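> how would this look folded up:
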Amino acid sequence: MVDDIAGLLPRTREAVLAAGERILADFGAPRDVRRKGRIDLVTATDLAVEAFLTTELARILPEAAFLAEETAAQTVLSGLTWIIDPLDGTTNFAHGFPFVCTSVALYDGQTPLLGCVNAPILGQCFTAAAGQGAFLNDAPIHVSTTDSLEAALVATGFPYAIRENLDEIMTDVRAMLDATQGIRRPGSAALDLAYVAAGRFDAFYELALNPWDVAAGVLLVAEAGGRVGGYRPAVPYRLGDFRILASNGALHEGMLELLGENEESEEKEESLRQPGGIIPPGPP
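Here you go, the predicted model:
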């Protein structure tokens, strides 16, 4: 366990902000864009940012292991671990859409200790440390006070395995469009969660995400006064679970009811979950 979590956060933030300079430099002219899967992209920027962060974070906390998107293997999450998504929203980045970020979190097993989500194109850096609150560019943030689904702006995302989950996705989108003020799909789960923490979105849900997509955002929402859990089934969330729901708390039960329990099998969830709650990365 780390004794001074709050003391680690400024150094972590500094490293993530420095990594953001590479994203800024490459934005508008991404290099070496290639496919990891049918619609899953990786760029030279993803790889460069991840290499930079693993070097810098190892200096900050040498005893911690790494779970990073571009270099992860099937891994059990245990002990101190840096969890890194170097460029969340790579497809956005490749198309010049600015909703992209870097997400870095430090966990002890399944316990989040600190998190940083930096959106360099937007000039927004979200940070949190366990028990210390959540911040945007050093100003405190809090989840919204919206308590009506009709007044709620809800975010979601669509997984790379969209064909395999299309019926479920469309059923949920239909329910959200009918019952809420609106639904948004910006394309970066880490930023979606940060926006829930900042009260810009009232709730967020998605399926088939990997730990690096949500690790920092989960802590941001919790420290900003929100609630994070699973849905179908409505269980406490663990990194690697198939479905995640984050909300301002006031809307959580309503969102669960809206998403509803269906016959979408828990067998599917268990087949994707690995020991320690980690989903293996997608195809290379």
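
> C-alpha from now on. contacts and neighbour counts both.
Noted.

> tell me if I am right that L114 is in a strand.
Yes - assignment of L114 by DSSP: H, G, I helix; E, B strand; the rest coil places it within a strand.

> near A129, how many other residues are there?
24 (other C-alpha atoms under 10 Å).

> report the separation between it and L258.
In this view, A129 and L258 are 31 Å apart by C-alpha to C-alpha, to the nearest Å.

> one more sequence to fold, the one below, so I can look at both together:
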Amino acid sequence: MSNSAFTDIVKVVQTLSEQVAHWRNDNNARHLHSKQDFKTEADRRAHAFLKSELSNFYPDIPVISEEDEAHLSTRPTRYWLIDPIDGTASWYGGFSGFVSQVALVENAEPIFGVVVAPVLNKTWTALKNRGAFLNNTPLKSLKSSSRLVFVDNTPEPHGFVKDLMSSMNASGYYESGSIGLKSCLVADGTVDLFIKPVVVRDWDIAPVAVILKEVGGFLRLANGSPFIFEGPMDKSEGIIIARDQVLLERAIEYADQRC
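Down below sits the predicted model:
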């Protein structure tokens, strides 16, 4: 992907995310089509916009979206994987923790990712072997540290995360919204560890996977196995995203003890 193409797609996602933020005041956009899955009219609009724009720029590259009615286990060699609104509950509730995100996946590996949090005015981007950026400023490589700040989506840690923080002698906690956003906070050094011990889907994590890789962060399934962008989209094991390998290994060990 050329630098100009990179810039074009980032602008598309930024344009969408700004619209998504405005739609919070639109009662039609807030209409719930599915209370069980928490799917809104905004999700549908965002999906249609992204799919149309990406297809216009790259008509030969198929688009796979969270909002598709079905997801096949067999995937194209090259495709867009999109999450038009990651963190719809945060969006609906008036919180800042939602993003729009896009990944380009090639040969089962995300090679380009963009994650935009419009209310926070933050855009994370990365292109394979060309570095990662926050608002066009290069992100530094992640390094080992004695600090251990967890991130999760509740005002105070609870349940599994609270127990794990106690076991690992965590030094802090950060509240945030969507899976993509929490993962980006590890990549940019705001926090150190994110663990989600429930089903995670490829579109939740593909855009940030390349960002993490460019800064030396680690993404694994919660059991320590590699996160593979092949087969079913659902990863029932959950995920661990860690600042460095030592922290990753500690998290896997302690998480295994808690399960």
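
> now the residue most central in space within the first structure. Nearest residue, chain neighbours left out?
Centroid check for the first structure by C-alpha atoms, centre = their mean gives V214 as the closest residue, at 2.5 Å. Leaving aside its sequence neighbours, V214 of the first structure sits nearest to A190 (C-alpha to C-alpha, 6 or more residues apart in numbering; 5.5 Å).

> G89 of the first structure versus that neighbour, what's the distance?
9 Å.

> one more: G28 of the first structure?
Per C-alpha to C-alpha, G28 of the first structure is found 14 Å from G89 of the first structure.

> neighbour count winner among these two?
More crowded of G28 of the first structure and G89, by other C-alpha under 10 Å: G89, with 23 against 14.

> A48 of the first structure maps to what in the second structure?
Under the alignment defined by TM-score structural alignment, A48 of the first structure is paired with R45 of the second structure.

> A helix includes its match, no?
Yes - under three-state DSSP, R45 of the second structure sits within a helix.

> got a list of what it touches?
A29 (C-alpha atoms under 8 Å, 6 or more residues apart in numbering).

> hmm, back to that, so which strand or helix has the residue nearest to the centre of the first structure?
Here V214 of the first structure sits within helix 211-223, counting by DSSP states H and E.

> the next helix-or-strand element following that helix corresponds to what range in the second structure?
Following helix 211-223 of the first structure in sequence order, the next helix or strand is strand 227-229 (DSSP H and E). On the second structure, the counterpart of strand 227-229 of the first structure by TM-score structural alignment is residues 218-220.

> wait, is F93 of the first structure part of a helix?
Yes - counting by three-state DSSP, F93 of the first structure falls inside a helix.

> which residue lines up with it in the second structure?
Mapped onto the second structure by TM-score structural alignment, F93 of the first structure lines up with W91.

> what about that match, distance to A42 of the second structure?
For W91 of the second structure, the distance to A42 of the second structure - C-alpha to C-alpha - is 10 Å.

> higher neighbour count, those two?
Applying other C-alpha under 10 Å to W91 of the second structure and A42 shows that A42 carries more neighbours, namely 27 against 23.

> could you find the closest non-adjacent residue to S178 of the second structure?
S178 of the second structure sits nearest to G87 (C-alpha to C-alpha, 6+ apart), 4.3 Å away.

> all helices of the stretch 151-259 of the second structure, in order?
In the stretch 151-259 of the second structure, the segments counted as helices under DSSP state H, counting those that start in this stretch are 159-167, 179-187, 202-215, 245-258.

> packing partners for the last one?
Of the remaining helices and strands, those touching helix 245-258 of the second structure by 3 or more C-alpha pairs under 8 Å, 6 or more residues apart in numbering; DSSP states H and E are helix 159-167, strand 239-242.
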